[in-house]
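> Here is a sequence with its predicted model. Questions after.
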Amino acid sequence: MKLIYGLIDMQSFYASCEVAARPEYACHRREQDSLSDPPLVVAGDPERRSGIILAATPTAKAQGVENAMRLGEALGIANRLVVVKPRMQLYLETSARIQQVVQDMFPLYEQFSVDEAFFAFPYPSQLFTDPVAAAQELKGTIWDLFRIRCRIGLAPNKWLAKMTNKLAKKDPSGVVWWTEEDIETKLHPLSVFEMWGLKKRAQVLHDFFGARTIGDVAQIPLYDLQHKFGVWGIVIHRWSHGQDHSLINPDSYDAPHKGISHRTTLPRDFYKRDEVAVVIRELLDEVCRRTRDQGQKGRRIGLCLTYEKLKGGFSKAKTLTALTDQPKDLYPHLMWLFDRWWDKSGVRAVTVSLELLRHSNTLQLDLFEDLTKQRELTRTVDEIKTKFGETSIMRAASLKQAGQLLERSKKIGGHYM
């Protein structure tokens, strides 16, 4: 008896949550017709007609609206567009309830994201006699309980389930099932750019090796892939043959952090160094506080800037010689990265990260500073913020026009509650 792996994801999750929460649309919506939804988008600030599209219903997408499009542009091309502010509390609560339904039906389960989950079940078995019927039952249950559509991919392993899930998004039934026999006839003819998880490596496979299809990749010798991609070459080789040894990990969300990052999208393009520096400092404070909450320290600091229209930018990192969780140790290195790589373009989004984390209770002494006293001060500030909120104590620079901390404190996950 073998396991069948499934991947379920929700269609346009944020937008679907908003439509499902509004009774005025209930009588018009049909499970099998996604265009029965209104042309609704979730965006930053409807009153100011600013921000970007975070999610859009299929009806809005059919009119040319795309995720990450500027709201003003979307309003110019779509008829009678319904624009709503993001409500992260609603989405997180709905996600938790949906994830529980998946786990109740398939106990061998792993949450993959806020709107995705892997699951597995034995087949053939008395409990699961028809995999597609089991998936359809899950789809129907989620629609009945939440009025949210979902798509499900079924396959012999997790990676193939991700591939079939992509195809299920275009299948009228919303469910696609592959077996081992489908690898050569259905996986290999797909474009190399359809290989999930490769990102820019797909372009290298196309340009360097001349691979147009996944079947072409399967013909590349393993040695050549390893020589070009290192350990990733082994992964690519296995995927191209429809192989994946990953197991369902029910505790994936509880695993220790390997890195911690924080990102914010700015309300406008920032062109001044001092403005961006304020945002970098705010994000660094949050990253360091979260790192300390985990009882960890890190030694690779990273900075990612996204430029105007959320296009272009850079992502760079610097590895330090010692572990730290203190902003004062990391801020100069962030600003060095900023000054070294910023080309003076307008900055629209900033991400700060701390990686190479280790659990560490050690304190490296310094001849010129009382680090024990500093650590006690940091711990006290963390406790106050935990109890009274992150704006209970903040840097004076955050009160400047460029400061984002006060506005971000009203949000969950970067979006309004």
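Thanks, I have it.

> For the rest of this, base every contact and every neighbour count on C-alpha atoms.
Will do.

> Validate this expectation: residue 121 resides in a strand.
Yes. Per DSSP: H, G, I helix; E, B strand; the rest coil, residue 121 lies within a strand segment.

> what about it, how many neighbours?
Residue 121: 20 surrounding residues under other C-alpha atoms under 10 Å.

> cool, residue 183 as well?
17.

> what's the answer for residue 39, then?
23.

> Report the contact partners of the nearest residue to it once chain neighbours are set aside.
Of all residues not flanking residue 39 in the chain, residue 60 sits nearest, at 4.2 Å (C-alpha to C-alpha, 6 or more residues apart in numbering). By C-alpha atoms under 8 Å, 6 or more residues apart in numbering, the contact list for residue 60 reads 38-41, 78, 81.

> do you know how far residue 60 is from residue 359?
Applying C-alpha to C-alpha, to the nearest Å, the value for residue 60 to residue 359 is 47 Å.

> second one coming, line it up with the first:
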Amino acid sequence: MRIEAGRREQASILHADLDSFYASVEQRDDPSLRGRPVLVGGGVVVAASYEAKAFGVRSPMPGHEARALCPRAVMVRPRFEAYTEASRAVFGIFADFSPLVEGISVDEAFLDVGGMGKVGGTPVTLAARLRSRVRDEVGLPITVGVATSKFLAKVASAVGKPDGLLEVPAGGELAFLHPLPVRRLWGVGVKTEQRLHDAGIETVGQMAALGEDRLSMLLGRGTGRHLYALSMAHDPRRVQTGKRRHSIGAQRALGRRIKTESEIEATLVGIVDGLGRRLRKADRLTRTVVLRLRFHDFDRVTRSRSLFEPTDRTEVILAVGRGLLEEAMPLIRERGCTLIGLSLTNLADHGAVQLAIPFDGDDHGGELDVAIDSLRSRFGRGAVTRGVLVGRRDVSDMPMLPD
């Protein structure tokens, strides 16, 4: 049975994905790094250039392992302000090509150009022009996949990397998809890939031939149904704009070196500082704080706590985060900690929630948050720094967690 890839008669969904984004920004801004293997990070690799990836370097990978694989690699510290600026410039270009842009992260987005034919040309022509503008105006390489669905467009961009343009024409979905390895499908991780390989299934076409029922017996009903639909190129989702985030988060990889409790707490403070700023900028409130930890044995734990009243106050979020960290500290002492992350969930619009009236007339925490945000917006993030973060450039800002 063939399931059609949506109802589009033309491949008109683009998936635009900047290539090795952080590393490419560093190579753009420092000509001496161009053509050389570049690692962005410190104790852990946050991003690697394609020259470094050719040696097997991946992120997140401990820095010493990356340097062992690629001794000639140049390690540079992350500059998140530069990456944010570049992302905004690229998304500004996206907006010139379609009113339907769905951002997935700072370096990738879906664009629906189905209605742009009369003013801009074919989707492939638009994709080529988009790539040229990003290269000429922002100085970064970008790969674009063009297909009839979001899933296929994303797969096409992955296959087309680096710095490429790949179209999956309408009617050619299965011919493109079925020869690919099963790991190309969303939802196929290391363990699922191994289970499929153990069953003799290595390509998407072999998965499709197995059928939904047998695939469900192998992987479970939900996973089997999901992966069978993708193997038949079925993805009816539309490009959505203006979606409100259900959570925001940030994380910091700490590396394999044993960290002191004060270092771990300082990392938490840096994360909370950035999240509070992002929360207020989005005019949102949070009701639930989630702490995520990864240990030296790569096992993970999650701790969460919900508030009686939603808040955007940094000090409130920090107090809850510190409480969660204190509860988890016995595990950290026993097993070590290689990653700490914090997410703010159960978000609500600021105006949609009636807050309790503060009875303490001396409580000016909210005003202080606004004043600090204003100073940082005007003079840079380093204009005001918490004492615990002085001298700790590595925890002053954090990359976003996927939500």
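On my side now, so go ahead. Bear in mind that the values here come from a model prediction, so they are computed numbers and not experimental data.

> quick one: TM-score?
TM-score for the superposed chains, counting by TM-score structural alignment, normalised by the length of the second structure: 0.75, backed by 378 aligned residues with a C-alpha RMSD of 4.2 Å.

> returning to what we had before: host element of the residue nearest to residue 39 of the first structure?
helix 58-62 (DSSP states H and E).

> and that helix, how far out from the chain's middle?
Mean-position distance between helix 58-62 of the first structure and its chain equals 22 Å (C-alpha atoms, centre = their mean, to the nearest Å).

> By how much does whichever helix or strand comes after that helix deviate from the second structure on average?
Using DSSP H and E, the helix or strand that directly follows helix 58-62 of the first structure along the chain is helix 71-77. In the superposition against the second structure, helix 71-77 of the first structure averages 4.3 Å from its aligned positions (mean C-alpha distance after the TM-score superposition for the first structure).

> buried stuff in helix 71-77 of the first structure?
For helix 71-77 of the first structure, burial by neighbour count (16 or more other C-alpha atoms under 10 Å) applies to 71, 74.

> just stretch 123-132 of the second structure next, same as before
123-124, 126-127, 130-132.

> go on, stretch 231-247 of the second structure?
Buried, per 16+ other C-alpha under 10 Å, within stretch 231-247 of the second structure: 231-235, 239, 247.

> did I read that right, residue 229 of the second structure in a strand?
No. Under three-state DSSP, residue 229 of the second structure falls outside any strand and is assigned helix.

> And it? What does it align with in the first structure?
Residue 229 of the second structure maps onto residue 238 in the first structure, with residues paired by TM-score structural alignment.

> what about the residue nearest to its match when sequence neighbours are not counted, distance to residue 181 of the first structure?
Distance criterion C-alpha to C-alpha, 6+ apart; nearest residue to residue 238 of the first structure, sequence neighbours excluded, is residue 244 at 6.5 Å. Using C-alpha to C-alpha, we find residue 244 of the first structure at a distance of 15 Å from residue 181 of the first structure.

> now do residue 291 of the first structure
Residue 291 of the first structure is 46 Å from residue 181 of the first structure, by C-alpha to C-alpha.

> So the two - more neighbours on which side?
Set side by side, residue 291 of the first structure and residue 181 show more neighbours around residue 291, with 25 against 9, by other C-alpha under 10 Å.

> Who are the packing partners of the helix or strand encompassing the more buried one?
Residue 291 of the first structure belongs to helix 273-293 when assigned by DSSP H and E. Contact partners of helix 273-293 of the first structure among helices and strands, from 3 or more C-alpha pairs under 8 Å, 6 or more residues apart in numbering; DSSP states H and E: strand 259-270, helix 327-341, strand 347-355.

> Excluding covalently adjacent residues, which one is nearest to the counterpart of residue 359 of the second structure in the first structure?
Taking TM-score structural alignment, the alignment pairs residue 359 of the second structure with residue 372 from the first structure. Distance criterion C-alpha to C-alpha, 6+ apart; nearest residue to residue 372 of the first structure, sequence neighbours excluded, is residue 363 at 7.9 Å.

> Is that neighbour located within a helix, as I assumed?
No. Applying three-state DSSP, one finds residue 363 of the first structure to be coil, outside a helix.

> quick one, strands of the stretch 51-200 of the second structure?
Using DSSP state E, counting those that start in this stretch, the strands of the stretch 51-200 of the second structure run over residues 61-62, 74-76, 101-105, 108-112, 142-147, 165-167.

> Just put the ones you listed in CSV and tack on mean neighbour count and distance to residue 181 of the second structure.
Listed next are the strands of the stretch 51-200 of the second structure as CSV, based on neighbours: other C-alpha atoms under 10 Å; distance: least, C-alpha to C-alpha, whole Å:
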stretch, mean neighbour count, distance to residue 181 of the second structure
strand 61-62, 20, 24
strand 74-76, 16, 32
strand 101-105, 18, 24
strand 108-112, 25, 23
strand 142-147, 30, 18
strand 165-167, 22, 18
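
> where does residue 41 of the first structure fall, helix, sheet strand or coil?
Strictly by three-state DSSP, residue 41 of the first structure counts as strand.

> what's the spacing between it and residue 299 of the first structure?
40 Å.

> between those two, which one's more packed in?
It is residue 41, of residue 41 of the first structure and residue 299, that has more neighbours when counted by other C-alpha under 10 Å, with 34 against 19.

> The more buried one corresponds to which position in the second structure?
For residue 41 of the first structure, the residue aligned by TM-score structural alignment is residue 38.

> Once you drop chain neighbours, what's closest to that match?
Per C-alpha to C-alpha, 6+ apart, closest to residue 38 of the second structure is residue 74, 4.9 Å.

> OK, contacts around that neighbour?
Contacts of residue 74 of the second structure (C-alpha under 8 Å, 6+ apart): 33, 36-39.

> Tell me the counterpart of residue 314 of the first structure in the second structure.
Using TM-score structural alignment, residue 314 of the first structure lines up with residue 300 in the second structure.

> Correct me if wrong: that match contacts residue 331.
No. Residue 300 of the second structure is beyond contact range of residue 331, at 10.7 Å (criterion: C-alpha atoms under 8 Å).

> so what sits against both of these two?
With C-alpha under 8 Å, 6+ apart as the test, residue 300 of the second structure and residue 331 reach no residue in common.

> now the match of residue 229 of the second structure: how far from residue 341 of the first structure?
Distance from residue 238 of the first structure to residue 341 of the first structure, by C-alpha to C-alpha: 37 Å.

> quick revisit: in JSON lines, list the helices and strands packed on helix 273-293 of the first structure along with distance to residue 74 of the first structure.
Formatted as JSON lines, these follow (distance: least, C-alpha to C-alpha, whole Å):
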{"stretch": "strand 259-270", "distance to residue 74 of the first structure": "17"}
{"stretch": "helix 327-341", "distance to residue 74 of the first structure": "32"}
{"stretch": "strand 347-355", "distance to residue 74 of the first structure": "18"}
